[in-house]
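> structure here, sequence nowhere to be found:
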């Protein structure tokens, strides 16, 4: 097994252009999938407020999404769009992020503060205004926390889709060196993925979650 130092040397030999290009490609696909999954979760959250039938339907849909293996999504999407299509990594990331965000959103909507609903009714807020101006801001800390987990999962899973079929990215590089029986390449690009995930979590997501918690605590302090 190659060591950390040997893996870093291998990456240096790959060249900064190649490393940066594939890293940014994986990151862009993961962010696109996460954004798509989050947008879908927010749209479904609005449907959740329509009534009991909508709530039961969304609970069932969320259960199905959580039950389907990621491997199934990857294989099906690669079969549908082709090996070299850029869509499978993005869509797989979206399908992984969606149930994480949706679970947090539905849980928050179910336990919404009744006083908040009463205030919205007194102010004459419609369904869209209630959802956008009252419910979502109150759920911001939990949604940011779920987003932290969802983005990390999206990044991990998009790499799997890249390994199955893609024209670039960290997963593609890992699969390529595996097929060439080059363990240094596998470990080097794997180390790069771990470094990217840790840096993204510590430098961006953790600080964003701390900001959301402080923002939610401001009214209580006043």
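Perfect, I can see it now. Note that the coordinates shown come from a computational prediction; the quantities given were computed from them, not determined experimentally.
> drop to CA atoms for contacts and neighbour counts, all remaining ones
Fine.
> give me the nearest residue to the residue sitting nearest the centre point of the chain, chain neighbours excluded.
In the chain, the residue lying closest to the centroid (C-alpha atoms, centre = their mean) is residue 151, at 3.0 Å. On the basis of C-alpha to C-alpha, 6 or more residues apart in numbering, the spatially nearest residue to residue 151 that is not a chain neighbour turns out to be residue 34, at 5.9 Å.
> related to what we said a few turns ago, tell me which element the residue nearest to the centre of the chain is part of?
Under the criterion of DSSP states H and E, residue 151 resides in helix 140-164.
> so which elements touch that helix?
Packed against helix 140-164, as judged by 3 or more C-alpha pairs under 8 Å, 6 or more residues apart in numbering; DSSP states H and E, are the following elements: helix 16-48, helix 70-81, helix 87-110, helix 170-179, helix 206-221.
> helix or strand right after the shortest one?
In the C-terminal direction, the helix or strand that comes right after helix 170-179 (DSSP H and E) is helix 183-200.
> and the angle for that following helix with helix 140-164?
Taking axes from the mean of the first three to the mean of the last three C-alpha atoms, to 10 degrees, one finds helix 183-200 and helix 140-164 inclined to each other by 170 degrees.
> any buried residues in helix 183-200, and which?
By neighbour count, and taking 16 or more other C-alpha atoms under 10 Å as the criterion, the buried residues in helix 183-200 are 184-193, 197, 200.
> stretch 156-168 now?
In stretch 156-168, residues buried by neighbour count (16+ other C-alpha under 10 Å) are 156-166, 168.
> and which of those is nearest to residue 72?
Minimum distance to residue 72 across these is 10.7 Å, recorded for residue 161 (C-alpha to C-alpha).
> who are the contact partners of the residue lying closest to the closest one once chain neighbours are set aside?
The spatially closest residue to residue 161, leaving aside those adjacent along the chain, is residue 89, at 4.9 Å (C-alpha to C-alpha, 6+ apart). Contacts for residue 89 (C-alpha atoms under 8 Å, 6 or more residues apart in numbering) come out as 29-30, 33, 74, 157-162, 166.
> nearest to residue 98, of the residues you listed?
Distances from residue 98 to the contacts of residue 89, taken as C-alpha to C-alpha, are shortest for residue 33 (9.2 Å).
> the closest residue to the closest one other than its chain neighbours: what's it in contact with?
Nearest non-adjacent residue to residue 33, counting by C-alpha to C-alpha, 6+ apart: residue 94, 4.1 Å away. Contact criterion C-alpha under 8 Å, 6+ apart gives 32-38, 154 as the residues in contact with residue 94.
> ok, second structure coming up, stack it against the first:
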């Protein structure tokens, strides 16, 4: 066997090992959370059954699953306004947050004037301000969407600013040396580098958006999963509370998964 053939064989073996390692890693990423969740549910079921805990205090996972199946059509109907308002708040916060981050990163004067105020508003407890949005915007959907935007806006701004500011300074000097316009620098250099940071902020923002909508539904709504949780609590119906929370978790995971898929597509587009 020649040296070339030995090198080719070693390369194939290394490639197979790398492929197997990647497959193993992906399997672990999927299976480990599932197995952990199954273990937690099994332990939960055992504790409730062993100590004979009442459903009025803590329903078992099997009881929650049965209730979900029984009321799923009704819960899905209630999930529509919650999901729509969450997506709307997230979308508005994404556009405004990225746009503001671009403006702040482009001007030191704007950064010094605006960014400290953004941080100041972030330090204010958001829940304390929820009634103000109700007073200003009423009890309908606009108040909940606006509150969701207010909650999830900050992570988008900070993550985008971090990404736009993480570009290698030598690369920026090279762009200026070759006469690249500011817009060209943003589209071809800054944004591709900032993509992982932006999506990190979006992953946080989508969860915050749902929290904002649910808080709004606790206060004013006559429909939605947040309203169902509050209604079930008033009736001491713990299985319905957990059934509503279960559907909220499923919706949240689905929205999070959409962002993860979008991140992969965008990174693939930019050759990451």
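Arrived safely, thanks for sending. Bear in mind that the values here come from a model prediction, so they are computed numbers and not experimental data.
> that older thread, quick one: map the residue nearest to residue 151 of the first structure onto the second structure.
Under the alignment defined by TM-score structural alignment, residue 34 of the first structure is paired with residue 90 of the second structure.
> wouldn't its match be in contact with residue 152 here?
Yes - Residue 90 of the second structure lies in contact with residue 152 (C-alpha atoms under 8 Å); the separation is 6.9 Å.
> shared neighbours, these two?
Overlap of the contact sets of residue 90 of the second structure and residue 152 (by C-alpha under 8 Å, 6+ apart) consists of 205-206, 209.
> of those, closest to residue 125 of the second structure?
The closest of those to residue 125 of the second structure turns out to be residue 209 (C-alpha to C-alpha; 15.2 Å).
> the closest one: how many residues sit nearby?
Residue 209 of the second structure has 30 neighbouring residues, counting by other C-alpha atoms under 10 Å.
> likewise for residue 24 of the second structure?
By other C-alpha under 10 Å, the burial measure for residue 24 of the second structure, its neighbour count, is 11.
> so where does it fall, helix or strand?
Residue 24 of the second structure is part of helix 3-50, with elements assigned from DSSP H and E.
> how about that helix, which residues of the first structure does it hit?
Residue span in the first structure matched to helix 3-50 of the second structure, by TM-score structural alignment: none.
> residue 127 of the second structure -> the first structure?
Looks like residue 127 of the second structure aligns to residue 71 there (TM-score structural alignment).
> oh sorry, the question was meant for residue 115 of the second structure
Matched across to the first structure, residue 115 of the second structure falls on residue 59, judged by TM-score structural alignment.
> so how far is residue 87 of the first structure from its match?
Summarising the geometry, the distance separating residue 59 of the first structure from residue 87 of the first structure, computed by C-alpha to C-alpha, to the nearest Å, is 27 Å.
> can you give me the neighbour number for the residue nearest to residue 213 of the first structure when sequence neighbours are not counted?
Excluding the flanking residues, the one nearest residue 213 of the first structure by C-alpha to C-alpha, 6+ apart is residue 141, at 5.5 Å. Number of residues near residue 141 of the first structure (other C-alpha under 10 Å) recorded here: 21.
> relative to residue 212 of the first structure, how far out is residue 141 of the first structure?
Between residue 141 of the first structure and residue 212 of the first structure the distance is 5 Å, computed by C-alpha to C-alpha.
> what do you get for residue 22 of the first structure?
When C-alpha to C-alpha is applied, the distance between residue 22 of the first structure and residue 212 of the first structure equals 31 Å.
> so who does the closest residue to residue 32 of the first structure other than its chain neighbours touch?
Leaving aside its sequence neighbours, residue 32 of the first structure sits nearest to residue 90 (C-alpha to C-alpha, 6+ apart; 6.2 Å). By C-alpha under 8 Å, 6+ apart, the residues touching residue 90 of the first structure are 29-30, 32-33, 158.
> which one of those sits closest to residue 205 of the first structure?
residue 30 (14.1 Å).
> which position in the second structure pairs with residue 197 of the first structure?
For residue 197 of the first structure, the aligned position in the second structure is occupied by residue 252, per TM-score structural alignment.
> what's near enough to touch its match?
Neighbours of residue 252 of the second structure in contact, by C-alpha under 8 Å, 6+ apart: 206-207, 210.
> mapped onto the first structure, which of those hold?
Contacts from the contacts of residue 252 of the second structure that recur in the first structure, judged by both residues aligned by TM-score structural alignment, their matches' C-alpha atoms under 8 Å, are 207, 210.
> can I get the contacts of residue 252 of the second structure in a markdown table including distance to residue 72 of the second structure?
Formatted as a markdown table, the contacts of residue 252 of the second structure follow (distance: C-alpha to C-alpha, whole Å):
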| residue | distance to residue 72 of the second structure |
| --- | --- |
| 206 | 24 |
| 207 | 23 |
| 210 | 20 |
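> go through the contacts of residue 252 of the second structure and name the one nearest residue 70 of the second structure.
Distances from the contacts of residue 252 of the second structure to residue 70 of the second structure were compared by C-alpha to C-alpha; the smallest belongs to residue 210, at 24.6 Å.
> list the residues that contact that closest one.
For residue 210 of the second structure, the set of contacting residues under the criterion of C-alpha under 8 Å, 6+ apart consists of 82-83, 86, 148, 252.
> repeat that with 10 Å
Shown in contact with residue 210 of the second structure (C-alpha atoms under 10 Å, 6 or more residues apart in numbering): 82-83, 85-87, 89-90, 144-145, 148, 151-152, 216, 226, 248, 251-252, 255.
> repeat that for residue 136 of the second structure.
residue 143.
> distance from the chain centre to stretch 230-240 of the second structure, please.
Counting by C-alpha atoms, centre = their mean, to the nearest Å, stretch 230-240 of the second structure is centred 27 Å from the centre of its parent chain.
> residues in the first structure aligned with it?
Mapped onto the first structure using TM-score structural alignment, stretch 230-240 of the second structure covers residues 175-185.
> buried set for the matching stretch?
175-178, 184-185.
> make CSV out of those residues and add distance to residue 67 of the first structure.
As requested, these are arranged in CSV below (distance: C-alpha to C-alpha, whole Å):
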residue, distance to residue 67 of the first structure
175, 27
176, 30
177, 32
178, 30
184, 35
185, 33
